[in-house]
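[1] Build me a model:
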Amino acid sequence: MNRFKEVRADIYSGKALFSLILIFTVFHSKIFAQTTDSLEIVKVFPSKSNLLTRFNKQLSTFNLNTKLDFIQTWENYDLRLTENFNSTFIKTSEKSIRDEQLFSLQNSYQFQEKLSLGLGLSSSIFSDNRKIEINQASSNQFFLFSQAQPYDNFYFVPFGGYMHNRQVLNDDNGFLYGVEALLQDYTISDLIISSNLKFRNEDISPRKNLIRHYGLKLNSVFAEEVANIISASYSQNRKDFYFEADSITSHEFSISNNIQSRTETNYLLQDRLSYANLFGLFLLDMTGIVHWRTIERNTKYKSLQNVTTSLFDSEINELKLDFESQLTYKSDKADGLFRFLYSERDEKNLAKRIPSASENIYQDRVEQEARKNNNSIRASLSFIGSYRISTLDIIAISMLHNKLKYDTPSEDNFDDRDELLSIVKIRYTRKLTPFFEAFITAEGTYNQTTYIFAEKSSNNNINRILKLGSGGYYKGAKLSSLNNFEVSANYTVYDFEDLNPNIRSYSFRQFTALDSTNYLLSKRIKLSLYGYIKLSEQGDLKWNEFKSRPTRYLQEIYCEPRLSAAYNLIQYSFGLRYFSLSTFRYKLNEKNLDSEFRSIGPIAEILISGGLGLYLRVIGWYEFITVNSVSQKQQTNLNVEMTWNF
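    Here you go, the predicted model:
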């Protein structure tokens, strides 16, 4: 593990907050372009076979994740195999084991230039030893398919087969059938059309699952620097689940398990307009999205002998409107990105009437669902940019301002609130010598939550965070070192703490010193050191007087010296890992030791990278753990990660 590179990427570059802003806004705009109803037969597979596996053992948790994609073609014969396996084991007094496996095999033979026939197999297994509603489920299926390409860039695939499905000790069998179609980048004049279709039925009586999906994308390039992309999609996904029936329903319908159907329907319309060279200075990107979603939950067997509010089916209607605009500027001395996001969301929860059921009970359920109704408005402004003052000086700034207004129409719901979040970060970097750069950072956060009604106004609070940091990065012929020092103060103030003895304003202050140093003993041998010290103090706060009474103190120390050696594509390293955490309580303004945790032991790592498409990283450490000066236990930790492209 090259911890020096990881630390420098996160701290020295100063892009951690910048990345948060970008991830938030980009994810928000891209999420609607994705669909869970992706094509299964007509899809793009990796160009090469690859194997990815990760094993992680830390404390009492073991996790194994393996993914295999195998693609092979022999003249007219094509084979595609996919295997996904994920297992989690938690070793406690009650052992927890959770396994998920997905296997898929498709093979086809091309009889003609644009016609092929194939056979597909798939299996999925889920198992969880916990006592949850559905702790075991499996599905096995095989199907025949034919892939035709009547026109260039257009694929049409009908399929049909048989399925065995097991859920809550119920075995269901039946036919599956459907069709998939794909149109890729079909050009008419300056218009590029892409579309996909999926129709799938699973008739596993008495249950029925189905998928309906249609997507359309129109890409129009008006000029060399202006483009407009319009996307529309419709999808419907129905899944039937077993759940244990109550005694009355079980006796009346002679069943042990009832069936609930969950049907989700989505409609989406998106328009994206891009100007690549606005006024010769900017790049402008604007996106508008309308998303309508309904979720229906229907129970198959209903007994009217004992009608309660839980007997009625429910429906959720959600409408979401989004607008996003991004303006980018770049020159030799400065660059910047400004993003504006506006979003409205409205959710309504409904109960479905049962004709012969009591009207009073139905109205009670209607009121229960109405309490969940909500609508929200979110607006966000963000900016990230830098200015090169000279060849030696750079100043960078990032800002985020976010406002949320959340309302609930029901008179029995008091979650109405306003939330405000503002973050500003400034970083100044100076190259003092060809070998050394120094930097100074300042960051401020203001977060306010205000509940509208008195029933929850005791949660009203303002959180203020201030961070100041400085450090430097040195890189010489043999020595490279990154040092960072930071002080932070976190103040959380409740508006009505005088009225509620269970809520108190508090402060949290912290000092952090971090060092990451590498020294080359030779071309193949390196000595490295990574470590940090964190000193933290928590206390009761009186904001109006700006006084704090310390209540708790924490001292955290981590140190990891290593010796590394490289031979061809293999890098070995071994060293010592030390971690300690001491907590103190204050009594009469005196600091008294409350608890002490220490861990020390050897650490080793092997890294293979760059040859034959193989990446292998194995890191493990052994801990001798001491708690309050008493030796408690010894523990092994192991992480294995492998990627092989073949």
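
[2] CA atoms for contacts and neighbours, from now on please.
    OK.

[3] Show me which positions of the helix ranked longest in the chain end up buried.
    Criterion DSSP state H: the longest helix present in the chain is helix 16-30. Buried residues in helix 16-30, defined by neighbour count with 16 or more other CA atoms under 10 Å: 17-18, 21-22, 25, 29.

[4] What segments of the protein are helices?
    Under DSSP H, the chain gives helices at 3-7, 16-30, 247-253, 359-370.

[5] Those helices: which one's closest to Gly472?
    Each of these has some distance to Gly472 by CA to CA; the shortest is helix 3-7, at 12.7 Å.

[6] now for the longest helix of the chain, which elements pack on it?
    Using 3 or more CA pairs under 8 Å, 6 or more residues apart in numbering; DSSP states H and E, the elements in contact with helix 16-30 are strand 393-407.

[7] and stretch 324-339, how far from the chain's centre?
    With CA atoms, centre = their mean, to the nearest Å as the basis, stretch 324-339 stands 27 Å off its chain's centre.

[8] Can you give me the end-to-end span of it?
    7 Å (CA to CA, to the nearest Å).

[9] who's in contact with that stretch?
    Applying CA atoms under 8 Å, 6 or more residues apart in numbering, the external contacts of stretch 324-339 come out as 25, 29, 281-288, 340-342, 381-389.

[10] List the buried residues of it.
    324-329, 336-339.

[11] Give the burial count for the closest residue to Asp594 other than its chain neighbours, as a bare number.
    Nearest residue to Asp594, sequence neighbours excluded (CA to CA, 6 or more residues apart in numbering): Phe584, at 4.8 Å. A total of 18 residues lie near Phe584 under the criterion other CA atoms under 10 Å.

[12] is it true that Phe584 touches Pro550?
    No: taking CA atoms under 8 Å as the definition, Phe584 is not a contact partner of Pro550, at 10.4 Å.

[13] re earlier: contacts only, for the residue nearest to Asp594.
    Phe584 touches 552-554, 591-595, counting by CA under 8 Å, 6+ apart.

[14] one step back: can you say which of the contacts of stretch 324-339 are buried?
    Judged by 16+ other CA under 10 Å, buried ones among those: 25, 29, 282-288, 340-342, 381-387.

[15] Now, these that are in strands?
    Residues of those located in strands (DSSP state E): 282-288, 340-342, 381-387.

[16] For the stretch 151-300 of the chain, which segments count as strands?
    154-167, 170-188, 191-204, 207-223, 226-244, 257-278, 282-299 (DSSP state E, counting those that start in this stretch).

[17] this one as well, want them side by side:
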Amino acid sequence: MFKVGKRDTEWWISLIIIAISPCMVFAQIGISSSPEDWKIHLTYNQKNNIYFWKGTAAVEKPLNNGIITLQNNFDINRIKTLYQDDKWKDRNQLHIQYRLPFNNNVASIITARSEYLSDLQSGFLNNITENSLNIQAPVTMHQNIAVTPLLGFKWDKRTDTPDKGLRHGIDVSVYETKIGEYTTEGYMNYMSENLNARHNNNHYIAASLHRTFHEGTADTLQYTYYRRRRDYYVSLAGNLETRKEVSQNVSNILTYNIFDRTDMRIKTEFLTGNVNISSAGVNDVIIKRLRKDRTNNIEITLNTLKGQHTARVHFNYENAQQRYTSTTPADRVFGAVPFDTPDNNSKKLALGLSADGVPFYSHRYSVQCFIEKFQYDTPSRNNYDDRDEFRVWFNGGYVYRINPGLSVTINALANLDHLVYIFRRRSADNNWNRIFQTGSLVEYQSPSGIKVTGNFSVLANYVDYDFDDEFVQVRSFVFRKFSMNQTVTLPVTHKGRFETHVQLDLEENGLLKWKQFVQNIIIERKILTGSIKYPYRMTPVLQLVPGVSTFIRTETHHQTQAVHELQKRLSKINDIGISIEIEYQTGPSSLVTFNAAKRFVKRGTVKENFQYVDLSVNWLFPPEADL
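    The predicted structure follows:
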């Protein structure tokens, strides 16, 4: 059944550089202007039967002693159909804010927001109508404490159920504050919404304590606490589901200098949390699902610098636990029900090394590699996912700059992953996944402005199952790919230049016998793409960019049995396109662009042609006007 795969000699004929590539170009019109206090951006696109409208309008102006800001965003998507009503998806967001400072330490902010979403495309219950009005009063005390209370009203409609109610909250920030030899920082956020039957709230606390003992030695202790509740509808009848999350994280980072130009960083972290989801089931009995998480993590990093070489050694150990509980109306815990996620423990142990430097003048290297072991265990009797994984990864590169205009880069990558299932029931899935890749890049630029960039790469992916029966089903497979592309820029005059690009991809998929290192080719693909453009600046404000492109894809399917080939099926796609792009500078801050393309496609004996035109209108203004 297996045979050594051979490449056709015609694969290499296509290595001749041609200047034609497939192009799906879209037409685009943009207009810019620059008032000092407003910004407008409008975009229209069409791709086949899909239409897009997007826009932003924003203005910021002084009003009395304050500043008023208004911004509106809309996003409209239409799918045009022949036999049904068109499918629309509309989103509109309106934001109005007025900020009035009373003095350097006290201000007031009034914010109104409105959001509308109508989704007739996805089929999900995504429709939202939301309006809110908030009042905030930021206060700064002692230059390092900021307090911002909030009071507001919210009207929220999801599906067909409207809710309304008050919302309140507060933000407290404590910036760098010295306490003896320690520097502290803190942040607290609280937000609560009572919307009829729905109750949403957030609690977040973060604090850090930092001390520098002497140069190169410091210690930082951090603590975060997070609690969140969300009520949301799960049906048009108004049934609610409540999701509660709680998490705590304590970490410590110690850095110190071991000796000259060698530093060590040790980070320890402990995290706990749980997620509780409750909903009303049959006869309004509450059904609960609970997940508890616990994670311990330690990282040790050693950095050293010697001359023009740097090296880094990294060690990481992580131990994580997840525990799940679900209850039925009879208060029975389904620990062994198939659709329940099983309790699990996981451990990860990793060791990594990286280095880079300059061994010789005009030479540079970089190397990264790591070894990792991952272990996943479940105590459930009905779960057979327990497994061990062993991973090895390597990546290296070498750059040689021959002269100021010519450089050569060589790189290589290897990835080995061994997956072993502990239980016999899944041992047939044990496998080795091996990935190897190598390639090179050549970049050249002449004093006259000629630029040539060429690179190639070879990729091989071998997936070898430990237990394969060629008389039943062979699952081990191989994927190989050769890729080459080249780009050339050739100035013709001071107004125009040629830009060419060509890319060749050769791919094959097949069945594999790793021990004999033979394959049985199933699919072969040859993909050739290329393009040629001629940007020509007719005047200082007008540029034309005509272009031609092509795309050729050939795919061969082989059906074989033990000795001889039974059938070969061939599919081919030819694509030729022409494009035009126009750029017109109408003023110092105004630009108009137009881009369109026509493509002629042949799939087997079927011939088609497509036109692509995208239109957009843009007013882009200075960064200080951005909101």
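
[18] Once they're superposed, tell me the TM-score.
    For this chain pair, the superposition-based TM-score is 0.81 by TM-score structural alignment, normalised by the length of structure 2; 577 aligned residues with a CA RMSD of 3.6 Å.

[19] Just give the number of residues close to Tyr622 of structure 1.
    Using other CA under 10 Å, Tyr622 of structure 1 has 18 other residues around it.

[20] I should have written Asn360 of structure 1 there, sorry.
    10.

[21] and if you look at the one 3 residues further on?
    Applying other CA under 10 Å, we find 14 other residues in the vicinity of Gln363 of structure 1.

[22] Distance check, it against Arg3 of structure 1.
    61 Å.

[23] Repeat that for Leu183 of structure 1.
    For Leu183 of structure 1, the distance to Arg3 of structure 1 - CA to CA - is 46 Å.

[24] With Asn374 of structure 1 instead?
    Taken as CA to CA, the span from Asn374 of structure 1 to Arg3 of structure 1 is 46 Å.

[25] still on that earlier bit, quick one: which of the contacts of Phe584 of structure 1 is most hemmed in?
    Tyr553 (22 neighbours).

[26] what's the counterpart of it in structure 2?
    Correspondence of Tyr553 of structure 1 to structure 2, assessed by TM-score structural alignment: Glu524.

[27] quick one: its match from Leu570 of structure 2, how far?
    Going from Glu524 of structure 2 to Leu570 of structure 2 by CA to CA gives 10 Å.

[28] Could you pull out the residues contacting both of these two?
    Residues touching both Glu524 of structure 2 and Leu570 by CA under 8 Å, 6+ apart: 555-557.

[29] Next step: the residues you listed restricted to strands.
    If you go by DSSP E, those have 555-557 in strands.

[30] So which of the helices of structure 1 is nearest Glu641 of structure 1?
    helix 3-7 (15.9 Å).

[31] equivalent range in structure 2 for that closest one?
    Using TM-score structural alignment, helix 3-7 of structure 1 pairs with nothing in structure 2.

[32] Buried residues in that helix, which are they?
    Within helix 3-7 of structure 1, judged by 16+ other CA under 10 Å, the buried ones are 4, 7.

[33] Same question for stretch 497-510 of structure 2.
    Residues of stretch 497-510 of structure 2 classed as buried: 497-510 (neighbour count, 16+ other CA under 10 Å).

[34] next one: stretch 53-70 of structure 1
    53-57, 62-70.

[35] and what of stretch 402-412 of structure 1?
    Of all the residues in stretch 402-412 of structure 1, those buried under the rule 16+ other CA under 10 Å are 402-408, 410.

[36] Kindly report the same for stretch 380-396 of structure 2.
    Within stretch 380-396 of structure 2, the residues that qualify as buried are 380, 383-396, counting by 16+ other CA under 10 Å.

[37] pretty sure Gly575 of structure 1 is touching Ile603, no?
    Yes: using CA under 8 Å, Gly575 of structure 1 makes contact with Ile603 at a distance of 5.3 Å.

[38] The two: which has the busier surroundings?
    Ranked by neighbour count (other CA under 10 Å), Gly575 of structure 1 and Ile603 place Ile603 first, with 21 against 18.

[39] for that one, what are its contacts?
    Applying CA under 8 Å, 6+ apart, the residues near Ile603 of structure 1 are 574-577, 619-622.

[40] Buried ones among those residues?
    Neighbour-count burial within those applies to 574-577, 619-622; the criterion is 16+ other CA under 10 Å.

[41] Kindly indicate which of these lies nearest Ser235 of structure 1.
    Using CA to CA, the buried ones among the contacts of Ile603 of structure 1 come closest to Ser235 of structure 1 at Ile619, 44.3 Å.

[42] Now the closest one. Nearest residue, chain neighbours left out?
    The shortest distance from Ile619 of structure 1 to any non-neighbouring residue, by CA to CA, 6+ apart, is to Glu605 (4.2 Å).

[43] Leaving out the residues flanking it, which one is nearest to Tyr324 of structure 2?
    Using CA to CA, 6+ apart, the closest residue to Tyr324 of structure 2 is Arg291 (4.5 Å).

[44] now the one you found: how far from Gln375 of structure 2?
    20 Å.

[45] just Tyr361 of structure 2 next, same as before
    Distance of Tyr361 of structure 2 to Gln375 of structure 2, computed by CA to CA: 45 Å.

[46] swap in Ile96 of structure 2?
    52 Å.

[47] if I read this right, Pro608 of structure 1 contacts Val618, doesn't it?
    Careful, residue 608 of structure 1 is Ile; it's not Pro. No: using CA under 8 Å, Ile608 of structure 1 is not in contact with Val618, being 9.0 Å away.

[48] just the buried residues of helix 16-30 of structure 1 now: which is nearest Asn502 of structure 1?
    For these, with Asn502 of structure 1 as the reference and CA to CA as the criterion, the closest is Leu17, at 33.5 Å.

[49] Touching, Leu544 of structure 2 and Glu583? I think so.
    Yes: contact criterion CA under 8 Å: Leu544 of structure 2 and Glu583 qualify, at 6.6 Å.

[50] before we move on, the earlier item: what about the equivalent of the residue nearest to Tyr324 of structure 2 over in structure 1, how many neighbours?
    Taking TM-score structural alignment for the superposition, Arg291 of structure 2 sits opposite Ile316 in structure 1. As a burial measure, Ile316 of structure 1 scores 18 neighbours (other CA under 10 Å).
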